[in-house]
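In: Predicted model follows, preceded by the sequence.
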Amino acid sequence: MKGRSRWISNWSGAAVFAFAFLGGGTGDGKIGTAAQAQDVCAAGLVCLDQGWSDADRMAWYTTTQGSRLLPLDWALALEEAERENPFFSEENIRALGYLPAPVSTLNPHGLPIGFVVDKEESSRADIMCETFPETCNGFVMRKPWLGMTCSACHTNEIEYEGTRIRVEGAPALADFQSFLERILAALEATAAEDDRFDRFARSVLGANLSVPTRLALRAQLAEQIAWQQRLIDANHTELRYGYGRLDAQGHILNKVAAVGGGAPYEGGVVSDAPASYPHIWNTAQQDKIQWNGIARNILSIPIFNKNTDIGALVRNTSEVIGVFAHIEISPRWMSGLLGYRSSLRAEKMIDLEQQLARLKSPRWPEEVLPEIDWAKAERGRAHFEVHCASCHTDLAWDDLVTPIKVQMQPIIDGGTDIFLACNTFVHRANAGKYEGRRPFMLKGPKIEAEDFTRDMLTNAAVGAVIGRADELAGSLFDDIFRRAGAPERVERSDGFDYLPGVTDPAKKELAQACLTSRDAKLPGEETILAYKSRPLNGIWATAPYLHNGSVPTLYDLLLPAPLRVSVPEGDVLPAPGAGDRPASFHVGSRIFDPARVGFATQPSQLLVRSDGEIVETFEFRVYEPGGAPIPGNFNSGHEYGTQGLSDPQRWELVEYLKTL
């Protein structure tokens, strides 16, 4: 067991790795050229001025980062588990909250936005062959694969009176949890039902259909099912994420542990702390990334003659590992300088990061949405100065250069749902192949047989970047992921009730361990047990609100919340009232409410699109039917005196927030 505090943020020096440049992988072609420009903003779709051209948009939608979910021909042949409808049909994709996209030269298969093709025809593609022996033996790894890229989770559309408004970099309204479950169910149904498998095999194998190829396809299908089942089991939780939320850090940490090959960790942290997909304009200007500030932008160096933040590259690498990249942790006897083989596309990731740095925040489009009441907004500015400006500094919508030092609000002070920060803080795993390695290859204490998964994530991400040395002329790594020790155990008789009203004793114990640990009491800049505040430019286009999507509109965010993460023992929390934040609401609609600033919250049967289609929605609940608060869904915190505003003052503040 390691010491409870292992900060390595103050290294005595940087580790420099120089490589010979040998040429990059094939990927899926160069991005962003004028010849590839598509007519993205067609009739009925309004694209806002965010500094991107149509060529930029298509690059954002179609550039591979090395994600590999399924062989492309499998994905195109796959049917939904309950019927013969193609899994990637527009109907099914809409139901899962992803945005359909038309067929084009850059999207010949009509894949949804953010679903891309990755292709590597050489032996470099033969990765994770211990996990997928039949897949490697059949050279399936060298075929085109379907994966995901940034835009699947960071592109959204708003609908108002029959007009669709595209917002680049905005949080998606996707149901990733259901997507993974339905993919697995579809694969299992394909393997179990003869007629379904026959259709699948005919489509995948084509002219190569034979008894031996069918048997090989069955074996390859079984490997994919076993792998995806392992990941779903590792991430299993009874808590439903719904639309627009994902426990990304939990999924990434569990994927990293699975890649290491260690035995399942008994009593580990499950992925039950879903967060909203963050909006990502001005990301390159922020010193800390992720809701809990766990990753840092640290240093820009020239790679491919482009200034590239090495922290961003490794942070993006960790995200791609979490969404289906193949990575192979080499035996421990191999030198750490060699890194790890992976499907990552370092050059493409740099290109996308460069493009993202040019993305401006969206301005309220008065030509489509109701006009702003500017006199009311001026009065709202005064309330903002009193209640909000100390944490949310001003940034103009088109400012792409001013450095942003984000404010970190410790969970012990902020009072909002603690479990995204807490779960990442305490997540442990059996190290497997990571045992004995150092998080930064040559830096940091050795990873023990059972250790913090965030150290394994750092090792995997840094190793994967080093392993793509033929795509990098040189790289520099420093303290990219913020690190901390273990929560201290304290006696339950400290005079406070943690998670009052919650009936799960394990959750209450974990909350107490996090809230009373030494790290929770550190200043916000020094602990990952905190959530960040950033400038609010473009905030109008990012509902639902708070880091866990527990508040539907900006107006509702200005209402008080009766929930608290801790109270003195004996105190009883009041029941939610009519003047409080909503205790339940429906998510999944793209129909915009320009008054309260958010999406419509009615049940699906009450929501009909302009084309007559019923909108599928999911009920977000803060409380169980019996009245117990749901850990992960707390809508508490971020009040800071706004509960003292009069109702007219709240509306004035909302009007001002539209102008940012």
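Out: That came in fine, so what should we check first?

In: From now on I want contacts and neighbour counts done on CA atoms only, so please keep to that.
Out: Noted.

In: and P648, helix, strand or coil?
Out: helix (DSSP: H, G, I helix; E, B strand; the rest coil).

In: Give me the distance between it and R379.
Out: To R379, P648 is 10 Å away according to Cα to Cα, to the nearest Å.

In: more crowded one of those two?
Out: A count of neighbours by other Cα atoms under 10 Å puts R379 above the other of P648 and R379, at 16 against 11.

In: For that one, which non-adjacent residue is closest in space?
Out: Distance criterion Cα to Cα, 6 or more residues apart in numbering; nearest residue to R379, sequence neighbours excluded, is E652 at 6.1 Å.

In: on contacts alone, who are the packing partners of whichever helix or strand that neighbour is part of?
Out: Here E652, judged by DSSP states H and E, is contained in helix 647-658. The criterion is 3 or more Cα pairs under 8 Å, 6 or more residues apart in numbering; DSSP states H and E, and the helices and strands that helix 647-658 contacts are helix 374-387, helix 554-557.

In: Distance to Q36 for these - can I get that in JSON lines?
Out: As requested, these are exported to JSON lines (distance: least, Cα to Cα, whole Å):
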{"stretch": "helix 374-387", "distance to Q36": "41"}
{"stretch": "helix 554-557", "distance to Q36": "38"}
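
In: looking at these, which is buried most?
Out: By mean neighbour count, with neighbours taken as mean count of other Cα atoms under 10 Å, helix 554-557 ranks first of the helices and strands packed on helix 647-658 at a mean of 24.

In: quick one: contacts of it?
Out: Contact partners of helix 554-557, identified using Cα atoms under 8 Å, 6 or more residues apart in numbering, comprise 540, 543, 545, 551, 580-582, 596-598, 639, 650-651, 654.

In: same deal with stretch 230-247?
Out: Contacts for stretch 230-247 (Cα under 8 Å, 6+ apart): 96-97, 171-177, 180-181, 250-251, 254-255, 258, 264, 270-277, 420, 548-549, 587-588, 617-620.

In: who's in contact with the closest residue in space to T553 that isn't next to it in sequence?
Out: Nearest non-adjacent residue to T553, counting by Cα to Cα, 6+ apart: G598, 4.4 Å away. Shown in contact with G598 (Cα under 8 Å, 6+ apart): W540, A541, T542, A543, P544, P552, T553, L554, F592.

In: next up, a second structure to put side by side with the first:
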Amino acid sequence: MTMRTPITLALALLATSCTEKAVTDAGPQGWGPAQQNAWYGATQGSRLLPWAWAEVLERPGEPGRFFDAQWLTKFRLLPRGAGELPVGMAIDKQDDRDFTNTRLRWVAGQPNDAAWVGFNCSACHTAEINYQGKALRIDGGPGLTDFQSLVEAVDAAIIETRADPAKWDRFAKAVLKTGDSPAARETLGGAVDQWLAWAKGIDRANKADLRPGFARVDAFGHIYNKVALLANRGPDFDPPPPNASDAPVSYPFLWNISQADRVQWNGIAENTKIKVAGKPFEYGALGRNAGEVIGVYGDVKMGGPASLKGYPSSIRVESLNDLERTLKLLKPPMWPAALMGTPDAAKVAAGKALFDKQCGGACHGTVKPGDIETPFKTTVFPLKVAGTDPWMACNAYTYEAPSGAMAGLPSGYIKLPGKPEPERIGQTAPIATLLRTAVVASLIEDKGALVKAAGATWLGVPARPQIDRPAIGLTPAEIKAARLKRCETEVNALLGYRARPLTGIWATAPFLHNGSVPTLWDLLLPPDQRPAAFNVGSREFDPVKVGYVTAPSATNSFRFVARDANGLVPGNGNQGHDYNNAKLSDEQRWALVEYMKTL
């Protein structure tokens, strides 16, 4: 594989693309090849691994190159054209002199802007479904990516390379080329050991017994833990006590996202816009996306209260804004009637009447197919009303960490005009507060006055009172029970899940925020009748129940367990979203399914 020249989104939008498109029966989604190509490969500032290492890295436990697009399909990354990285992997090339973990020097005369490979949002927000031998690409749809297994495999490959003399010899020769020497190998080894120390810290922080598997990741858990690690990074790096990444969620679908007033599963982020030089600037989305970059290997150099000039970071502000503007053009996919059959008109009419009465106006609202302009408000339903698995929202609300470098900073980093002085961050703080502060500080360093004017809306995290940490001596189970009790009894905007219009919902399996229900048909059943377990990983589509097939197979290899002998599995629970489901007849359920194909 040869290295692609790094390219900014602005240039990519002007370029032509030779990206091979899958079957287009889903209907045009409003993007041309240039927009799609940029979505698949523009850098956001994510820096996973130096490209000089990645392009020669071998797979763990087997021969072959790790960053081979076809091999990476085992993690459900989607391949692009020949010689390309997979969809959602991008080259980042920028001056690293103000960075921390990615300021590595592994070869003499190395430039300050050596290339790194990382992720962008399309790695998890691009879907593809298969039916009768044909593939349907759905941009902005929830992918099947097993992100956790992928990054664990990268770590394992580097560990094995460092430990195996034969692999290390091949790796060093390939990276150092004509500069190979004992001294050069020592320098390279030191850089690899630095990378491994940071990677192992991330692994320890994110460790959890509950595996996400395909189609899910604990996004908030990973972002929160990364912020805590960055804040507590020191010369003798020792990760702070971890907050388990044990509440994985599905990857949300992204069409119509710019029309919503609030986004994220729990509505934590506001969508707010201003005009800069006559063009809309998505500064609410910018904060949300900056947090995402931090979670997927963005580099941030955090400082304390002595300096309020902002945090140097690898976050690509202009690229993030351009990506968000590109998403505004994305239309929901239309039901592929030519491939899967035309929905039954009589059932559609009956389903629409039922949906409008029980689902639409009260919860989900409607957006007409193809409408990418009309704004809409979302409702965040408290946990008791939604009834679904509480742990994503509960973790976002209750998790705390040592504040490290951020101790003493103003909460949120800046004082807003007309607002009182913000409280100072203590030695321990809610990670939601640390995240908001880190995001604003990172963006101020890049965007200055614009960020200060917009700071009120970024990651609109409602304040909550500082609480005493659980008593020493409690077991993990007791601490978790105490957190759940707080989430069930306290009132806060974070403690809920949002409802949104269901345009294109047919293409977004598995369902509920944690991916615990495989098909639309199953979602309409009473919760205790939904599948207690099912397999995930196959792209093969079931157009009758509307979702992926669930039978075990070589590709459908991950067993998702929602309920076991002990009851609902925390984080995987498939309860809730039950609005008199038991009163629906099978005929009514099939009518609703048929109608939702047309949204």
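Out: Nice, thanks for sending it over. If you're wondering where the values come from, they're calculated on a predicted model, not measured in any experiment.

In: TM between them?
Out: Overlay of the two chains. TM-score (TM-score structural alignment, normalised by the length of the second structure): 0.91; 577 aligned residues with a Cα RMSD of 2.4 Å.

In: quick one on the thing from earlier: buried ones among the contacts of G598 of the first structure?
Out: Among these, those scoring as buried are W540, A541, T542, A543, P544, P552, T553, L554, F592 (criterion: 16 or more other Cα atoms under 10 Å).

In: Show me the residues you listed that map onto strands.
Out: Mapping these onto strands (DSSP state E) picks out F592.

In: for stretch 146-153 of the second structure, which positions count as buried?
Out: Residues D146, F147, Q148, S149, L150, V151, A153 are the ones in stretch 146-153 of the second structure that count as buried (16+ other Cα under 10 Å).

In: Show me which of those residues is closest to W335 of the second structure.
Out: W335 of the second structure has its nearest neighbour among these in D146, at 26.1 Å by Cα to Cα.

In: any idea what that closest one aligns with in the first structure?
Out: Counting by TM-score structural alignment, D146 of the second structure lines up with D175 in the first structure.

In: Its match reaches L96, doesn't it?
Out: Yes - D175 of the first structure is within contact range of L96, at 5.4 Å (criterion: Cα atoms under 8 Å).

In: SS state for I129 of the second structure?
Out: Look at I129 of the second structure: counting by three-state DSSP, its state is strand.

In: just the helices in the stretch 1-150 of the second structure please.
Out: In order along the chain, the stretch 1-150 of the second structure carries the following helices (DSSP state H, counting those that start in this stretch): 9-12, 33-41, 51-54, 147-163.

In: Mind giving me the packing neighbours of the second one?
Out: It refers to helix 33-41 of the second structure. So helix 33-41 of the second structure, by 3+ Cα pairs under 8 Å, 6+ apart, packs with helix 9-12, strand 89-92.

In: give me that answer again for 10 Å
Out: Contact analysis of helix 33-41 of the second structure by 3 or more Cα pairs under 10 Å, 6 or more residues apart in numbering; DSSP states H and E lists helix 9-12, strand 89-92, strand 116-119, strand 134-139, helix 317-327 as its packing neighbours.

In: Dump the ones you listed into TSV; add mean neighbour count and distance to K273 of the second structure as well.
Out: Putting these into TSV (neighbours: other Cα atoms under 10 Å; distance: least, Cα to Cα, whole Å) gives the following:
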stretch	mean neighbour count	distance to K273 of the second structure
helix 9-12	18	20
strand 89-92	27	27
strand 116-119	24	25
strand 134-139	20	24
helix 317-327	21	11
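
In: who wins for proximity to E488 of the second structure among those?
Out: Across these, E488 of the second structure has its closest neighbour in helix 317-327 (34.7 Å, Cα to Cα).

In: mean shift between that closest one and the first structure?
Out: With mean Cα distance after the TM-score superposition for the first structure, helix 317-327 of the second structure departs from the first structure by a mean of 0.8 Å once superposed.

In: so where in the first structure does that helix end up aligned?
Out: Taken onto the first structure by TM-score structural alignment, helix 317-327 of the second structure occupies residues 346-356 there.

In: got it, and stretch 351-359 of the second structure?
Out: Matched against the first structure by TM-score structural alignment, stretch 351-359 of the second structure falls on residues 380-388.

In: same deal with stretch 129-136 of the second structure?
Out: Aligned by TM-score structural alignment, stretch 129-136 of the second structure corresponds to residues 158-165 of the first structure.

In: if we can go back for a sec, could the helices of the stretch 1-150 of the second structure be laid out in TSV, adding distance to H364 of the second structure?
Out: Below are the helices of the stretch 1-150 of the second structure laid out as TSV (distance: least, Cα to Cα, whole Å):
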stretch	distance to H364 of the second structure
helix 9-12	33
helix 33-41	28
helix 51-54	44
helix 147-163	29
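
In: Show me what S636 of the first structure aligns to in the second structure.
Out: Match for S636 of the first structure (TM-score structural alignment): Q575.

In: measure its match to P165 of the second structure for me?
Out: Using Cα to Cα, Q575 of the second structure is found at 51 Å from P165 of the second structure.

In: Between those two, tell me which one has more neighbours.
Out: Applying other Cα under 10 Å to Q575 of the second structure and P165 shows that Q575 carries more neighbours, namely 22 against 11.
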